[in-house]
Each structure stands twice: as structure tokens, then as C-alpha cells.
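S.K.: Just the structure for this:
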Amino acid sequence: MAAPPPSPLCSPPTATMSAPVFLFLLHLFFPFATPQTLTLNLTQKQPSFPANDPWAKLSQLAEFSLARAHHLKNRHHYHGDGQPIAASEVATTNVAPRSSGEYVIGLRFGTPAQPLPFVLDTGSTLVWFPCSHSFRCRNCRSPVSAFPPFIPKSSSSARLVGCRNPKCRWIHSRLPSNCSSSSVCPPYFVLYGSAATGGILLSETLSLPGKPVANFAVGCSVFSDHQETGVAGFGRGQPSFPSQLGVGSFSYCLPSHRLDDVRGAYGTLVLGENPAASRGLTFTPFLRSPARFGAYYYVGLRKVTVGSVAVDVPPLRPDGNGGTIIDSGTSFTVMEGGTHDRLAAAFASQVRGYRRAVAVEKQSGLRPCFEVGRRKTVALPAMALHFDGGAVLTLPLKNYFSFVGETDAICLTVIGAVGEGTVGPAVILGNYQQQDYYITYDIVKERIGFRPQTCQQ
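M.R.: Next comes the predicted model:
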């Protein structure tokens, strides 16, 4: 699949798109409505992979990760004002793994509240949901009926955001010259690597247990491509979920992908500071995000060790390229080509007793892969991530090698961004490498903390 062209987070509407979308949405929303500890749910999306193709799952996850990496490396984001966000109440939510490689939180919007699933995405800032009975999803892995859309006409609190509303500028850096107090905020169009969506901004009530949040800015998408569920942006920026809630930190613990699609297998997402859960964390500071990539969480990853071999990671440069971001919306970690070549060579030079699975590498697009037979235990070099401030993540084997379908081969779940050069982040830490770690994003203190933990509740 070809990677999409570079695009801003929310580009201005085109003339061919804006008029019909506005007419549709005006019809959609007529008539308009007049102006502690909490618990939510988090699950993972469930795609359909060909059952007779043992390489399908990993190769498609690799393809999606590379497409998203291309997008993240070339994307221009809204840049937040850098002001610390005040701490707020604590909310906890469940996290369940699915085979698509994306984690989804369950949220409720509207009056009365309508439950909806959202991908948890720390690499973007907009919160949006599929919207109206007319919602269309092209190239989606599940039918629209599997994820019922939000119905604005059924909500007494749904309002369109005006063009002069400050929240409109959250998603549009430039507004049309005819923008007035009586006009509606222009439609948005968002790219997510291999996925895309478009719609219009709403002000709606978010229902958290015991705490309704009025006037929450959320996107009402009328079409999507490769994205059948909504997305909850947790990145840096005013439209993001934690920013609109005013929380000073958030944390998550993503359960193992070995539990993909297992009913009742949950991890945790925490909104707000939870001192009891923060004990034993090792912290590394966030780096100042470049203006071009202001929505990302940059961390100082200095090197990756594979057994006795150290692989240096390109640092964040003054021109805004290089460096490392952490992204819950990317499945496999993506490295710029040269760094990945050195990482793969470090494994290849130290692995003993297993043959290279060359055919699997060609079929899956992953490398290195090894034939390990039907062994109950597999011995491979340890992999650890070394950050500024002394934080070290020594990854369990399942976080960096995965079996390929029903074959006897395992492959490294870190991939190289061939042909991307040094544009944008050099390393994107995906959620496969974050499994079974309790991770805290401390927005007020500008740091991120890690602690190994079995995340399944």
C-alpha cells in the first residue's frame, strides 16, 4: 500500500468538499439543541486477517506501522502553548488487546449518552467519532454495523462549533476570509498514515462516571478510509483528550498482544495523577518538541543494547529531525533505515542455534527472522532501551520477537523506514514494545515514567 502524501493534522477544506458536507451536516443537525475516581473501558480493534495466510497479521501490522511512520515523520501538527495543565480528578479505564494492534477506549457522548469505541492515540490530538446514519467507511476491516456511529439527532446537547469559536482554531491554522459569527467551523480532514477521516467539529457532553463534561470539542466524521472506529488523540495540544479534561498526567498499562481478542482480558488507562500507582516508576524527561511536530512526546533514547552490542540512536537535532517519540497508535517500533540495519545486524551476529528464516523474511517484510522449531523456550539476546536520566527498559522477549502465524519462525517486531532518510523522528516507539509496562505521562513535570507490570487485570 502506498504511503499517503505529507499533510497537516487538519487541512483546510477544499471547495469540492466543503459545500456538500455543510449542506449534509446542516440537515443532520436540524433542529439544534439550545446552548473523585472514575472508570471507563479500553479495548482493541479487531480486524480480519486471512486465516490461511500465516504471514498476514505481522506483514499487515508492519505495513500499517510504516504508513503511519511516514505520516508522523511528515506531518505538521498544532503546537500547544507549553503551559502546564492543572491536575484534576482521577479516572481509570480498562484496556483489552485485539489483533489489529490498536487499543480502544470506550467513551460515552451525548444526552442521553451514546457509548462509542475510540483508538487511544498519543501521536495525534483530535478526538472524533463516526457520525450519523449516513457514515461511510471505505476499505474498513469490519462492517459499519459492528461499530454503530454517534447519532447527533438523538442528543439534546449536540451543537455545531462556530467559525469564530476559539476551538475552531484548534484544528484549523487558517480560516476562510468569509468566516463569521454566524458561520460554522469548516470541515476537517485528517490523515493517520494508511487511514483518513473527515467531518465537522461539535460541542458535546462527554459522560464520565459521576462527572459529565460539557462543551467537549469532538469531531463528527461522516466518512473514513481504513478507520471504522473513532480516535481519541492524547498528544500535546488543546484539542487532545487529556488537555480538554485538564488532567496533569495520564498513565496506561497495555496487556500482552498474546491476549489479542480474548474476552475479559483488560489493562488500565488512568486519567489524572494516582500517587499509589506511580510508586517504583523510573522517569526520563520529555524533550522539547520541535515546532513542526508539536503534538509528539519526544524522549531522550540514547541507545538500544542487544546482548553485548550497543546501537546508538540519532538524537533530536536543532533542525527538528531525529530523536525518538513514543506513540500508542503505532504497532511495531519504526526506526530510520541505518539504525534498524545496525539493530538487525546486532541480533544476527549474536543469535546461535537457530537458522535465519529467509523465506519468512521475504514474505513478511520483517527481519531478522529465525526458525526456532517447536521449542518450549527460546533463547535470544536481551534487548534494552536506555534513556536520558538513567531509565532503562529491559524488554521481555515477547515485546520484540513474535511468532509468525502457525509457523516455527519468529521475527523482530522492530522495522526499518526504508527511503525515509532522516526526516522527522528517527525512532517511533510502538505499542508492541510497551506491552506489560505501566507508563505515566507526567505533563506537569514534563517527564515519562516506566515500570514493568503484568497489565492483565
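S.K.: switch to C-alpha atoms for all contacts and neighbour counts from now on
M.R.: Fine.
S.K.: So which residue is dead centre in the chain?
M.R.: By Cα atoms, centre = their mean, the chain has its centre lying nearest to G329, at 2.1 Å.
S.K.: Next up, the contacts around that residue.
M.R.: Listed by Cα atoms under 8 Å, 6 or more residues apart in numbering, the contact set of G329 reads E102, Y103, V119, L120, D121, T122, G123, G430, N431.
S.K.: Check G373 too.
M.R.: With contact taken as Cα under 8 Å, 6+ apart, G373 is in contact with D408, A409.
S.K.: I'd like the structure of this one too, to check against the first:
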Amino acid sequence: MDSSFFLFLLCVSFAFFPGSIDSAKAKPRAFILPVSKDNVTLQFSTMVELGTPQTPVDLVIDLGGQMVWFVCENGFTSSTYRPVPCGSAKCGAAKGVGCVGCDGTPRPGCTNNTCGVYPYNPVNNSLYSGGLGEDTMAIFSTDGRRYMNISVPSLAFACGYNDQLQGLVNGSQGMIGLAKTQMALQSQLSAAYKIQNKFALCLPSGNGRGYMLIGGGRYPEDVSRLLIRTPLTINPVSTAPIYSEGDRSDEYFIDVKSIRIEGKVVSLNTSLLSIDKDGVGGTKISTVSPYTVLHSSIYKALVNDFIKKAAAKKINRVKAVAPFGACFSSKKIAGTKTGPAVPIIELELQGNGTFWRIFGANSMVKAKKDVLCLGFIDGGLEPRTSIVIGGLQLEDNLLEFDVESSTLGFSSSLLLHKTSCSQSKAMFSYPD
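M.R.: Okay, the predicted model is just below:
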């Protein structure tokens, strides 16, 4: 990831908040991180600076990740790095398991009597035992008057291994976890600076730059008024790769009541939309799944109804292009401000008349020349979660995850309102 977003913020700072930037005297009220999309892996990543001296580190964003982790074994050195001792309070907060040690020269990722944790990469399903450490992390922030580059002390992260980078964006060195855990990035920043435990994601499309906003504040008036709120639901059984009996899931689930296409309810087994006592079913949101993945029976019902509605619009179906099951000729599909003019998909959520609307830009994928495919994937007959809302469906949607109130705020497509995540990335204002 390049530094253009950071330079942009600095320009905004001097233009609108004149005067010197003295981060030592300011109390951060929110933290801002740039977000970019890799058009090969379709993953979203951000950049932070770790350690002393500061080392730029690109990290893939994992909404369901329990912690921050990156590979320390590639020459990372820092005079401010400290291993977290096993048995310490911070180790307990990280749900550390035992101690790890190392026979080599002490360095980040190779220390004795260190809290053992399990950094996880869901893309290649790799899980290793690693040591928990803490160091400074430089992140852009604001105190309501200016933007600053704050050096956050004692931010905890796990040291992963090179094998865990397989499948991630080329050049990335780990992942930023944003789950409802004490070691997730937003939770650590919230605890350290007494700011609200919530964060917003605005994921870009194409080559644009989006943002992550951690903490309080207001969005631009024309964007904030678009947010519709729905409760985050609790999955009673953990979906983490390692957990203890009785642990709840730390991922973000919402209650989908029905799916509609052009206003018509899709006929499906509604029991799949609920989470059972074993933690199976329901709907969660993911930033590492490129497309929405559906239980096979839901997928087939959605695709069949979509094809019928597309035919009514004189949209011609063509041979499918893997991994998609429904593809169409784009020659007679008109373009609109929200993407291709195809049938609108609606997720009915908890709350009277609450709908997440998915327009063409978030439902269709250009598979090859003159071919657009419905960007949903068949997840088989026995998935752990019935609906996993993926990256394509999240792009250019403002999503606010309020961990304290357990609510999700969502805008549906910003394109409908003549803006996007790239266009509105630095337009924040804060109360006095």
C-alpha cells in the first residue's frame, strides 16, 4: 500500500486545522486507517507502522479475526518490543494457552516465558502457536481539531509465520483482527484511550481508497443520515478455530428475516436463517470472503428467482463461468449510478421495514468480455453459517459496528447518493 492516503490526511490537517501537530498534548478521539483493495485476491488491507524505528507493515483486514498478527521472522527489529509474559493479565485477556520459548537469540518472535496464542489465517486455514508481544504502533488519529500521527504504546500482537502468508495479498505481512475480543485492534485502542468501542468500515471498489474509522465522531451529514441500524445477534457457540466450551462467537452476526428480489420474497427454508443451539446457521459479515456464500438450498432459490426476474427485464442468460452459477450477456444491460441495471436483491433485517438493498454494483461480477455473473457462491449443504456476506456486497457501503450497543449501522450503496467510500474518506467532523 502506498502512502498517498497519509499524505492526503496531512494536507487536510494543514488546510483545515492550521498549527503545529503536537500529538503528546492531544487526546485522540478517533483513529483513521486507509483501506485498499487488491484486485487479484479481492482482499482489503491497510498499513500501520510498528516498532522503533517505525517499520511500515501491510496487514489484511479480517473482520472476524481475534487479534492483530504479523510475521516477525523477516528481520523485524525494535528497541521497544516486549514479550507478554505467560500468566500475565494481558495474556489472560488474549486467552493465551501456556508458554512458548525459543533457543535462539532473543528477538521479536523468539523469546522465552512468553504468552502462547494462536494467530489464524482464515484464507488458507493456517493456525500456528506464536508468542504474544507488544510494541508501539503509529496510526493517524484526530482530537477533533487536527489530524495527527499517534504512536500508540504497548499494543499487543502475535508473531505469525511465513507459511501463514500464503493466499494473502502480495506484500502483506499479517492480518488485523476486528472481532469482539479484547485483543482486536479497535478494542485495544478503545481501552487505551477511553474512546467508544466501535468502528466503521467503508471498503473501496476498484482501485479506490476507502477507510476504517475507530472510535467516535460524526460522518458527513449527507452520509450519516443514510445509516439504518439493526441489532447484532449473538451466536452462542464460538466460530473461532480454537475455543473453550461455553464460549460465544466473536464474529458479527445479523438477523436476516427474508431475502427479496424486486420486492418478491424468495421461497426458502427459513429455519436456516436462525442460529441453532449448536451455533449452526444464521448470517455473518466477512471481509475475507470475496463474495457472499450461501447454503446450497438458499443459493439455488436465490439464483432461480434472480434468473426469472432478469428474463422479465430482457436480460439474456449465457453459459456460467466458474465459480458463479448464473451469468448474463452484458450487451443489453444498461448502466446506472448504482451499477448494472439488474434485479435488486434485498435482505430484510430485524427491525420493522429494515432492508439492506444490493444493487448491480454489489451483485454483479464482470467474468469476461460481455459477460456479467451474479456474485454469489454455493456454499454446499452443510456450511457452519448459512449466509456469509462477502466483500463484493460490502463495497461502497458504510458499515458501523458498535460493539458497546451491539448494533450495526449500514447505508446500503453510497453510489445511490452520488458518493462512494473513496470520495468521502476524509470528510469527518467531530463535536466540540
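S.K.: Assign the residue lying farthest from the centre of structure 1 to helix, strand or coil.
M.R.: What lies farthest from the middle of structure 1 is G353; by Cα atoms, centre = their mean that is 36.8 Å. For G353 of structure 1, the assignment made with DSSP: H, G, I helix; E, B strand; the rest coil gives coil.
S.K.: That one and E371 of structure 1, how far apart?
M.R.: 9 Å (Cα to Cα, to the nearest Å).
S.K.: can you check G419 of structure 1 too?
M.R.: Taking Cα to Cα, one finds G419 of structure 1 at 28 Å from E371 of structure 1.
S.K.: How about A158 of structure 1?
M.R.: A158 of structure 1 sits 56 Å away from E371 of structure 1, going by Cα to Cα.
S.K.: Neighbour count for those two, which is higher?
M.R.: Higher neighbour count among A158 of structure 1 and E371: A158, with 23 against 18, using other Cα atoms under 10 Å.
S.K.: Pull up the gap between the more buried one and C369 of structure 1, please.
M.R.: 51 Å.
S.K.: Also G193 of structure 1?
M.R.: On the measure of Cα to Cα, G193 of structure 1 and C369 of structure 1 end up 26 Å apart.
S.K.: neighbour count winner among those two?
M.R.: For the pair G193 of structure 1 and C369, the greater number of neighbours falls to C369 (29 against 25), based on other Cα under 10 Å.
S.K.: Skip the chain neighbours and tell me the closest residue to that one.
M.R.: C411 (4.1 Å; Cα to Cα, 6 or more residues apart in numbering).
S.K.: what about the one you found, helix or strand, and which?
M.R.: strand 409-412 (DSSP states H and E).
S.K.: State the span of structure 2 onto which that strand is aligned.
M.R.: Alignment of strand 409-412 of structure 1 against structure 2: residues 371-374, by TM-score structural alignment.
S.K.: average distance between the matching stretch and structure 1?
M.R.: Superposed on structure 1, stretch 371-374 of structure 2 shows a mean distance of 1.0 Å to its aligned residues (mean Cα distance after the TM-score superposition for structure 1).
S.K.: How about residues contacting that stretch?
M.R.: The contact list for stretch 371-374 of structure 2 (Cα under 8 Å, 6+ apart) reads 318, 320-321, 324-330, 363-367.
S.K.: Now for those: which two are most distant?
M.R.: Greatest spatial distance among those (Cα to Cα): V318 and S363, at 16.8 Å.
S.K.: if you count what's nearby, which of the two comes out ahead?
M.R.: Legend: neighbour count by other Cα under 10 Å for V318 of structure 2 and S363, higher for S363 (22 against 14).
S.K.: In space, what's closest to that one - neighbours in sequence excluded?
M.R.: Nearest residue to S363 of structure 2, sequence neighbours excluded (Cα to Cα, 6+ apart): G375, at 5.3 Å.
S.K.: got it, and N162 of structure 2?
M.R.: In space, N162 of structure 2 is closest to V71, 6.3 Å off (Cα to Cα, 6+ apart).
S.K.: Alignment lookup: that neighbour to structure 1.
M.R.: Matched to structure 1 by TM-score structural alignment, V71 of structure 2 sits across from P130.
S.K.: Could you measure from its match over to F332 of structure 1?
M.R.: Using Cα to Cα, P130 of structure 1 is found at 26 Å from F332 of structure 1.
S.K.: correct me, but the residue nearest to N162 of structure 2 touches Q166?
M.R.: No. V71 of structure 2 lies out of contact with Q166 (Cα atoms under 8 Å); the separation is 11.9 Å.
S.K.: So these two - more neighbours on which side?
M.R.: Each of V71 of structure 2 and Q166 has its neighbours counted (other Cα under 10 Å); V71 has more, 23 against 14.
S.K.: how close does the more buried one get to D255 of structure 2?
M.R.: With Cα to Cα as the criterion, V71 of structure 2 and D255 of structure 2 are 36 Å apart.
S.K.: how much space between the residue mapped onto S363 of structure 2 from structure 1 and Q433 of structure 1?
M.R.: In structure 1, the residue matched to S363 of structure 2 (TM-score structural alignment) is Y400. Using Cα to Cα, Y400 of structure 1 is found at 6 Å from Q433 of structure 1.
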